[in-house]
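next come a sequence and a model predicted from it.
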Amino acid sequence: MNDILPIVLSILAAVVVIGALIPVLIKTRRNITRYPDTRDANDPEVRSGGGTAVDDSTGTIERGTPGGAGTDVVDTTTVPDDAAGLETIPVETPLPVAGRLTRLRERLVRSNNIMGKGLLALLSSDRIDESVWDEVEETLLLADLGTEPTMQLVDALRERVKVLGTRTPEHVKAMLREELIKLVDPTMDRSLNVERHADKPAVMMVVGVNGVGKTTTVGKLARVLVAEDKDVLLGAADTFRAAAAEQLATWGQRVGVPTVKSDIDGADPASVAYEAVKAGIEQEVDVVMIDTAGRLQNKVGLMDELGKVKRVVEKLAEVDEVLLVLDATTGQNGLNQARVFSEVVNITGIVLTKLDGTAKGGIVVAIQRALGVPVKLVGLGEGADDLAPFDTESFVEALLN
């Protein structure tokens, strides 16, 4: 009898635990819409059994009705937030992109940029000798412009000052404006490749090192695209960082955009990305955006995995845009990151975050020179709509004001 009692107690404890877990499992199952796995099991790069799912708690998610400029929330349609129980997330209409440009430019003007203000002060001096030119050069290098662009700009300014003779602050500002615009290069195509193809969506990958804000950038960029009336689907291929998929799904829910994510911790990111593109094709969306895990540029295995994600996605559709997210405050270190990423995947554009008081404007020129690709988007704040397309003239004007 004494031998049987522990066994009976163990069985009773197991029954209690299972009984407690059943409601949780039922709720989880109810809130996940699975897609049938039609991947090629013989393909070594597409791991089967990824368990990917579309986060669509209401069965269908509808976008809010567009409202007037400056209106954040204009629709009472709500999407249940699984993590919060009964709490709901209102579907928002993002601010128009055009309105952001003015707002972000004003914020950059208020920031403490050393580049434009320093150059204006130096070149407005009564007498410009070699010591002044040395200070001009030092100012440009401290602003992360890079050695080659710095020498190019100094040579151009020397020639123009020699020809100009008398210099008023207005003349100096006009001269600097013209030369800086040349350096930033207004001829670069800064448009996003997000136009749907005849039978497939445009596909965008977002890459970068740890901690630069990729997931947040994907969420903010989704808002930009929704503001431009694009149908968007998000793919949570960052399967290593805890809560990354839920964070991305929350960003999507706020603007009525579904998210394809895995229900398995540490799932194969290439598999999740594949399922996201597959779902985008089936649902005939305009753009599929894939968020990837942060990785250090000196970790060969992680960088190889990023290349694999791109190859696997291209079995279904061409990758139209690969955006590299860089923290503008990292300065020249960002150049090293950019070069390594460009060797693994074909970078088509740069997103510069934190381009505000602690960043140095010259990094825009330096990165473009290093990669030969344009800065396409900039972030100047932590707000949901503080991401906007980069505009050369607005940027230079802000530096000089």
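That came through fine. Residues are numbered from 1 along each chain as shown.

all contacts plus neighbour counts: C-alpha atoms, from now on.
Fine.

from residue 205, how far out is residue 300?
Distance, residue 300 to residue 205, by C-alpha to C-alpha, to the nearest Å: 19 Å.

mind checking which of these two has more residues around it?
residue 205 (24 against 11; other C-alpha atoms under 10 Å).

from residue 160, how far off is the most centrally placed residue in the chain?
Nearest residue to the geometric centre of the chain (C-alpha atoms, centre = their mean): residue 217, 3.3 Å. Distance of residue 217 to residue 160, given as C-alpha to C-alpha: 41 Å.

likewise for residue 366?
For residue 366, the distance to residue 160 (C-alpha to C-alpha) stands at 23 Å.

next, the one to line up against it:
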Amino acid sequence: MFGKKKKKSFFDKIKELFGGGVQGEEFFEDFEDLLIEADFGAALAVEIVKEIKDSWKSKKIGSLDEFREAMWNILERDLKVAPLEIVDGQLNLVLVLGVNGVGKTTSIAKMAHYYKKELKDSILLSAGDTFRAAAIEQLQYHGEKLGVRVVAQQHGADPGAVIFDTLDMALARNTKLVIADTAGRMHNKANLVKELQKINKIIQKKAPSAVYKKYLVIDSTTGQNGYRQAEIFNEAVGLDGVILSKYDSTAKGGAAVGISKKLGIPFVFMGLGEKYDDFIPFDKNKFLSGIFDK
């Protein structure tokens, strides 16, 4: 019985392309195609190829190891990371955004678990996705398992009212961290802006001194779709960071680099599996090792 054939990594393909060494213009055209295939996007691919080509011309790259090191350094430089630091003595509020199916609710639960070690009982979850079937129940289930209180209303309720109630309770209890879910419908941009602007207004009015962050959850396997989601949400409300869910070594890493480089948005966390502990601050080395399969 034959084993399952291992899928070629991004760097496996570079190795094949590289062959006996850099072979001139044809190599760079093929390399650009490979970057686009790996979801770096056309504009970013052109920039990376130019930088690598300049290094080749100036004799800084000759071997495959030098090529790999140059690529690693470029991607490490372009990836931005900004950890969520809890500011003591203030309410810290994280509004979590994302389309349905990206792992938004589970990412919220994992984030609560991550900070529970530090903040104990001073965490509130807000069930602001009142539209998706079972979203409220799913968050309540996680809250019960984690021992974290969840503020919720009935299905179909006004998300703004849920946020309002959550902030009321958080301020009354001197809560340190609120993590709020939001609807994941990829509706048109005008409706998205209107809905999120309403929530923004409530937060700014009820808790003007809160340390307020807006994080987008994207599925690491979706490639350029993830980039487009980041673009839309960033234009709508301005993002402070991205949580990369469902990460594994086969992830299409190029889109993440594009989000950082082209949109200027840093990464905050990465989800590595199904368990609550499978959630860590974004680790550049782990991410890049996945791309280079090493």
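Perfect, I can see it now. Computed from a predicted model, the values in this text were never measured in an experiment.

what TM-score do we get after superposing?
After superposition, the two chains reach a TM-score of 0.87 (TM-score structural alignment, normalised by the length of the second structure), with 285 aligned residues with a C-alpha RMSD of 2.3 Å.

out of residue 366 and residue 160 of the first structure, which sits in the busier spot?
Taking neighbours as other C-alpha under 10 Å, residue 366 of the first structure and residue 160 compare with residue 366 leading, 25 against 15.

gap between residue 191 of the second structure and residue 161 of the second structure?
In this view, residue 191 of the second structure and residue 161 of the second structure are 18 Å apart by C-alpha to C-alpha.

who's more crowded, these two?
The neighbour comparison of residue 191 of the second structure against residue 161 (other C-alpha under 10 Å) goes to residue 161, with 15 against 12.

what do we get in the first structure for that one?
Using TM-score structural alignment as the criterion, residue 161 of the second structure maps onto residue 271 of the first structure.

element containing its match?
helix 269-283 (DSSP states H and E).

now the strands for the stretch 51-200 of the first structure?
With strands called from DSSP state E, counting those that start in this stretch, the stretch 51-200 of the first structure shows them at 52-55, 78-80, 88-90.

what range in the second structure does the second one sit on?
On the basis of TM-score structural alignment, strand 78-80 of the first structure is assigned to no residues in the second structure.

packing partners of that strand?
Under the contact criterion of 3 or more C-alpha pairs under 8 Å, 6 or more residues apart in numbering; DSSP states H and E, strand 78-80 of the first structure touches strand 88-90.

so which elements touch the strand it packs on?
When contacts are defined as 3+ C-alpha pairs under 8 Å, 6+ apart, strand 88-90 of the first structure sits against strand 78-80, helix 244-254.

can you tell me how far the match of residue 161 of the second structure sits from residue 262 of the first structure?
Applying C-alpha to C-alpha, the value for residue 271 of the first structure to residue 262 of the first structure is 9 Å.

do the same with residue 227 of the first structure
27 Å.

neighbour count for those two, which is higher?
Using other C-alpha under 10 Å, the more surrounded residue of residue 227 of the first structure and residue 262 is residue 262, with 28 against 16.

the more buried one touches residue 270, doesn't it?
No - under the criterion of C-alpha atoms under 8 Å, residue 262 of the first structure makes no contact with residue 270, lying 11.2 Å away.

what's the one helix or strand residue 206 of the first structure maps to aligned against in the second structure?
Per DSSP H and E: residue 206 of the first structure is located in strand 202-207. Across the second structure, the stretch matching strand 202-207 of the first structure (TM-score structural alignment) is residues 92-97.

need the contact partners of the matching stretch.
Stretch 92-97 of the second structure has contacts (C-alpha atoms under 8 Å, 6 or more residues apart in numbering) with 86, 104, 108, 176-184, 210-217.

mean shift of it relative to the first structure?
Superposed on the first structure, stretch 92-97 of the second structure shows a mean distance to its aligned partners of 0.6 Å (mean C-alpha distance after the TM-score superposition for the first structure).

okay, the helices and strands packed on strand 88-90 of the first structure in a markdown table with distance to residue 176 of the first structure next?
A markdown table is the format used below for these (distance: least, C-alpha to C-alpha, whole Å):
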| stretch | distance to residue 176 of the first structure |
| --- | --- |
| strand 78-80 | 50 |
| helix 244-254 | 40 |
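
nearest to residue 112 of the first structure among those would be which one?
When those are compared by C-alpha to C-alpha, helix 244-254 sits nearest residue 112 of the first structure, at 30.6 Å.

how about that closest one: buried residues?
By neighbour count with 16 or more other C-alpha atoms under 10 Å, helix 244-254 of the first structure contains the buried residues 244-246, 248-254.

stretch 345-352 of the first structure too?
345-352.

can you check stretch 261-276 of the second structure too?
Buried-residue list, stretch 261-276 of the second structure, by 16+ other C-alpha under 10 Å: 261, 264-272, 276.

then stretch 27-40 of the second structure?
The neighbour-count check on stretch 27-40 of the second structure (16+ other C-alpha under 10 Å) flags 27-28, 31-40 as buried.

with stretch 387-399 of the first structure instead?
Buried residues in stretch 387-399 of the first structure (16+ other C-alpha under 10 Å): 387-399.

looking at those, which one is closest to residue 122 of the first structure?
Closest to residue 122 of the first structure, out of all of these and judged by C-alpha to C-alpha, is residue 399, at 14.9 Å.
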